[in-house]
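In: Sequence first, predicted model second:
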Amino acid sequence: MPNPATEAHAMTPTLDIQQPQPFDLVGDTILIAGNATAFEGTLTIHVSEGHDEYSSFTQVGSLGLRQFQGSIDIPATNSFQLNRLFLTLADDTGNENGPSVTIPVLFGPRILPGYRGWQPYTVQPGDTLSSIAQSQYGNGNFQPIFEANQHVLASPNLIFPGQVLRIPRDDI
């Protein structure tokens, strides 16, 4: 005999975002992927820094477990002043208590003009952020590296051998 409590729980909408992860470094096009259950159409995507907001939608499907992917393009004319954005995803079924997820991400174009992506760099003994910037950019401006790694660096003076840092690039 079916258990109504189990059936009700099985139909409770859920949202599992697999991309982007918190503090991922993103560009002008933010790719989004995950799994959803009990959605009835679309997923609303909002990107905000607290002042401006951009929105988009992606098709999720109907009831049941569905993998989804989508993207939101941030216009080049955006007026974001901060490099930390908040990506909020919510089901668009009209249920204000439906599932939603907010993920902080780092906006590469505000960290490095012309941002095209990043590459990993493993800190070596004797490295400083300035010396890494000199080897990667040809100058000692370590600020893009520090900002791209703000989720793991408390100070530009505290790095250690073996630590893997993200190096923002404008030439990938």
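Out: Thanks, I have the structure now.
In: Every contact and neighbour count from this point should use C-alpha atoms.
Out: Noted.
In: Quick check: what element follows the helix or strand hosting Ala8 along the chain?
Out: Assigning secondary structure by DSSP states H and E places Ala8 in helix 4-10. Using DSSP H and E, the helix or strand that follows helix 4-10 towards the C-terminus is strand 14-19.
In: and for that following strand, what are the contacting residues?
Out: When contacts are taken as C-alpha atoms under 8 Å, 6 or more residues apart in numbering, the neighbours of strand 14-19 outside the stretch itself are Leu31, Ile32, Ala33, Gly34, Asn35, Ala36, Thr37, Ala38, Pro99, Ser100, Val101.
In: let's bring in a second model and compare:
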Amino acid sequence: MDGPTTRRPVTVSPRRIEVRQPQQNDVIGMNFVIAGYGTGFETTVHWRVLDNNGNQLGDGNIQGAGSTGVIRDFGNTVTLGNTPARGMHVSVQVFGDDPSGIHPPGTDLNIIHATLFTSLEGFKLYEVKSGDNLTKIAREEGQNTTTNDIFEANRDRISNANLIFVGQVLRIPLLT
């Protein structure tokens, strides 16, 4: 072996936009909050929500992010239009502007996968117990909640609706 190996430091460009909410695989309603920190061109951060086919369900801007390299917290309540959804898987995209227009959607694209329910009041967490199945959980723990609602809200945790395990923590949508 030749002499000692010289390691070069790895430099990682810090992201200019980071999303704290929603988080991956969250359950969201037609009104939800996008929050994080970052810097955007002219203090603007953009958002859009796409369904699984790439159709845009809503878009907008969040004013008040930092600019010229200054990073600030941002938050914005998003209201989507009348999109009937009961367990629809969507992508929430949050990104900066590319003033050149060459690389849309812009810098620092954040993609958060979520499950959208039109009539969501909220959700609760439930730990699976011995003897549970999704039907029993929907009936006893849900609010206008079906077995399929629980399955869709937990696709990252359940691959088969008939196969859940004691100790698993599931999101139970509470619907109006």
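Out: That came through fine. All values derive from a computational prediction rather than experimental measurement.
In: circling back: identify the farthest-apart pair in the contacts of strand 14-19 of the first structure.
Out: Maximum pairwise distance among the contacts of strand 14-19 of the first structure (C-alpha to C-alpha): 22.0 Å, between Leu31 and Ala38.
In: The two - which one has more neighbours?
Out: Neighbours were tallied for Leu31 of the first structure and for Ala38 using other C-alpha atoms under 10 Å; the higher tally belongs to Ala38 (21 against 14).
In: check contacts around that one.
Out: With contacts taken as C-alpha under 8 Å, 6+ apart, Ala38 of the first structure has the following neighbours: Met11, Thr12, Pro13, Thr14, Ser62, Leu63, Gly64, Leu65.
In: Is it possible to mark the buried ones in those residues?
Out: Buried members of the contacts of Ala38 of the first structure, scored by 16 or more other C-alpha atoms under 10 Å, are Pro13, Thr14, Leu65.
In: what's the counterpart of the last one in the second structure?
Out: For Leu65 of the first structure, the aligned position in the second structure is occupied by Ile71, per TM-score structural alignment.
In: gap between that match and Ala35 of the second structure?
Out: Here the distance between Ile71 of the second structure and Ala35 of the second structure works out to 13 Å (C-alpha to C-alpha, to the nearest Å).
In: which residues of the second structure fall in helices?
Out: When assigned using DSSP state H, the helices of the second structure occupy the ranges 134-141, 147-153.
In: Mind picking the one among the buried ones among the contacts of Ala38 of the first structure that's closest to Pro120 of the first structure?
Out: Pro120 of the first structure lies nearest to Thr14 out of those, by C-alpha to C-alpha, at 33.0 Å.
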